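can't give you the sequence, but here's the structure:
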């Protein structure tokens, strides 16, 4: 199948999914135990702020994005813990990539996903997205989900509520303009959540998603180690954390090319979750 035919098919699938709304959606279940801020086993470094943050007008604008009008989103619940797993028919898994988009690595990841007709989630940093809007547009064309990973990848537990809001809102605005609609998912940098992050994310219509399989690819442990971590952690409902920016991600790209066909051959359905509250 030629690439232009593949993209046309994906656009048709997207249109069908939008019309279907929440019907048949993959639900989300499971959360981390405890009420303290949830942190990953080791912090995953990401882009750092290089520009002063400015107030955003995002919350003053209708959450309509571009294209055909959509119905207003339903109220997003305020959680005390991030969601971890997804549910769906059969052996469903989700692949997620944080900190991008990066023109050195994200296009290769998108090429591999397109080769196997697989959709994934990209939790982008606003300052990276602002410099690579064409990659967000491509993600939209190819049916991927774009989530909010803040503007400059700060540790939210050390920020004021006002600063957290600005980090989220500015990134929502960039995603809306470049991907075509506001983000419905949020992931805290370093996996460090607090009450303000959950509350503000819900106010902006975003659901909090963590992960069950951490590849720790930011430590550049070797392609084979990354592959082993994904394949050993593979299970129905698993959410895999990898990175497409924030450093040398060539190992992450090579690992994806290795483990993705293995997962598919093993019967896993790699897909993206759909929100229950739309």
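Thanks, I have it. Remember, predicted model here, so these are calculated numbers, not experimental data.

contacts, neighbours, all on C-alpha from now
Noted.

Can you work out which other helices and strands pack against the longest strand seen in the chain?
For the chain, the strand with the greatest residue count under DSSP state E is strand 92-98. Applying 3 or more CA pairs under 8 Å, 6 or more residues apart in numbering; DSSP states H and E, we find strand 92-98 packed against strand 83-86, strand 121-124, strand 239-243, strand 269-270.

Next, the angle from the very next helix or strand once past that strand to strand 92-98.
Downstream of strand 92-98, the first helix or strand assigned by DSSP states H and E is helix 106-115. Angle of helix 106-115 versus strand 92-98, following axes from the mean of the first three to the mean of the last three CA atoms, to 10 degrees, is 160 degrees.

Use this one as the comparison:
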């Protein structure tokens, strides 16, 4: 009996570990197909989460415009309601505006009803501001379960993950952030893949509550370096 009990316990632990991997690993496809990156090592998608964020986002738009670079912004619905003009500026500049839920919860532990509220609510806010459907969705923290991915697709959105994340919510300098991004690009290139890098122009907890200027400064320098190496900046729509 102890042998059987031990085997059952081992299966339970393994299942729990697999479930955690499926829910929280950026590259996992276990709980449904997600878009990660393309197959051209010379393509990089800069994606920005947790905005819009007032002057910080607007400075970032100025940097992107100077370099003629396209980016993707996954915005929080609650902040969109407070700063619709910033979201309009993002779209007017030719960038993609994606769904990052209404309030940025860990979706893998939410009820079906809460998941629907978060995704559909954010879609409605964005669509009311822009007058066009939302095509892309990123789960906060990348956390999902099968229903999250399925419901996003029911709403007509492509779930998007990433293959490079540099932790710019930490107090890193622009130089440190640039080195972390470049290291991520090199890893993706060695694997024959494009780079989909997560950055942040806002903070999920409060509008205007974090200093993202090191990220803005880093992007300016990074885009110069990438242009010198003929690395192209693309939106996630280049891949699906």
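In hand now; what should we look at? Because the structure is predicted, anything quoted here is derived from the model rather than measured.

related to what we said a few turns ago, and the helices and strands packed on strand 92-98 of the first structure as JSON lines, adding distance to residue 150 of the first structure and mean neighbour count?
Shown next, in JSON lines, are these (distance: least, CA to CA, whole Å; neighbours: other CA atoms under 10 Å):
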{"stretch": "strand 83-86", "distance to residue 150 of the first structure": "18", "mean neighbour count": "22"}
{"stretch": "strand 121-124", "distance to residue 150 of the first structure": "8", "mean neighbour count": "27"}
{"stretch": "strand 239-243", "distance to residue 150 of the first structure": "15", "mean neighbour count": "25"}
{"stretch": "strand 269-270", "distance to residue 150 of the first structure": "25", "mean neighbour count": "21"}
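
Which of the ones you listed sits closest to residue 208 of the first structure?
Of all these, strand 83-86 sits nearest to residue 208 of the first structure, with 6.0 Å by CA to CA.

In the second structure, what stretch matches the closest one?
Aligned using TM-score structural alignment, strand 83-86 of the first structure spans residues 35-38 in the second structure.

repeat for stretch 224-231 of the first structure
Under the criterion TM-score structural alignment, stretch 224-231 of the first structure matches residues 175-182.

can you tell me the mean distance of the matching stretch from the first structure after alignment?
By mean CA distance after the TM-score superposition for the first structure, the fitted stretch 175-182 of the second structure averages 0.9 Å away from its aligned residues in the first structure.

what about stretch 77-95 of the second structure, start to end distance?
17 Å (CA to CA, to the nearest Å).

equivalent range in the first structure for that stretch?
Using TM-score structural alignment, stretch 77-95 of the second structure pairs with 126-144 in the first structure.

now stretch 145-153 of the second structure
The aligned range for stretch 145-153 of the second structure is 194-202, by TM-score structural alignment.

which residues are in contact with the matching stretch?
Applying CA atoms under 8 Å, 6 or more residues apart in numbering, the external contacts of stretch 194-202 of the first structure come out as 36-38, 75-80, 156-157, 161, 164-165, 168, 186, 188, 207-208.

Over to stretch 239-255 of the first structure?
By CA under 8 Å, 6+ apart, stretch 239-255 of the first structure touches 45-47, 84-86, 93-102, 105-106, 108-109, 210-218, 220, 222-224, 226-227, 230.

change it to 7 Å
The contact list for stretch 239-255 of the first structure, computed with CA atoms under 7 Å, 6 or more residues apart in numbering, reads 45-47, 84-85, 93-102, 105-106, 108-109, 211-215, 217-218, 220, 222-224, 226-227.

Show me the helices in the first structure, by range?
Using DSSP state H, the helices of the first structure run over 3-20, 106-115, 126-131, 133-141, 161-179, 195-203, 223-233, 250-265.

aligned partner of residue 215 of the first structure in the second structure?
So, by TM-score structural alignment, residue 215 of the first structure is matched to residue 166.

residues in contact with its match?
Residue 166 of the second structure touches 177, 180, 181, counting by CA under 7 Å, 6+ apart.

again, 10 Å this time
Residues in contact with residue 166 of the second structure (CA atoms under 10 Å, 6 or more residues apart in numbering) are 172, 176-184, 197-200.

do residue 97 of the second structure as well
Residue 97 of the second structure touches 47-48, 71-75, 87-88, 90-91, 126, 130, 133-137, counting by CA under 10 Å, 6+ apart.

equivalent range in the second structure for stretch 165-176 of the first structure?
Stretch 165-176 of the first structure maps onto residues 116-127 of the second structure, going by TM-score structural alignment.

and that stretch, how far from the first structure on average?
Looks like 0.8 Å for stretch 116-127 of the second structure (mean CA distance after the TM-score superposition for the first structure).

follow-up on the earlier one: how about the match of stretch 224-231 of the first structure, which residues are buried there?
177, 178, 180, 181, 182 (16 or more other CA atoms under 10 Å).

Same question for stretch 125-142 of the second structure.
125-126, 129-130, 133-142.

Save these as a markdown table, and put in distance to residue 15 of the second structure too.
Below are those laid out as a markdown table (distance: CA to CA, whole Å):
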| residue | distance to residue 15 of the second structure |
| --- | --- |
| 125 | 38 |
| 126 | 38 |
| 129 | 43 |
| 130 | 43 |
| 133 | 37 |
| 134 | 34 |
| 135 | 33 |
| 136 | 30 |
| 137 | 27 |
| 138 | 25 |
| 139 | 22 |
| 140 | 23 |
| 141 | 21 |
| 142 | 20 |
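
what's the span of stretch 205-219 of the first structure, first residue to last?
End to end - CA to CA - stretch 205-219 of the first structure spans 32 Å.

Return the members of the contacts of stretch 194-202 of the first structure classed as buried.
37-38, 76-80, 156-157, 161, 164-165, 168, 186, 188, 207-208.

mind listing which of those are in strands?
186, 207, 208.

who's in contact with the second one?
Okay, so that is residue 207 of the first structure. 28, 76-79, 82-83, 147-148, 183-187, 198, 201, 275-277.
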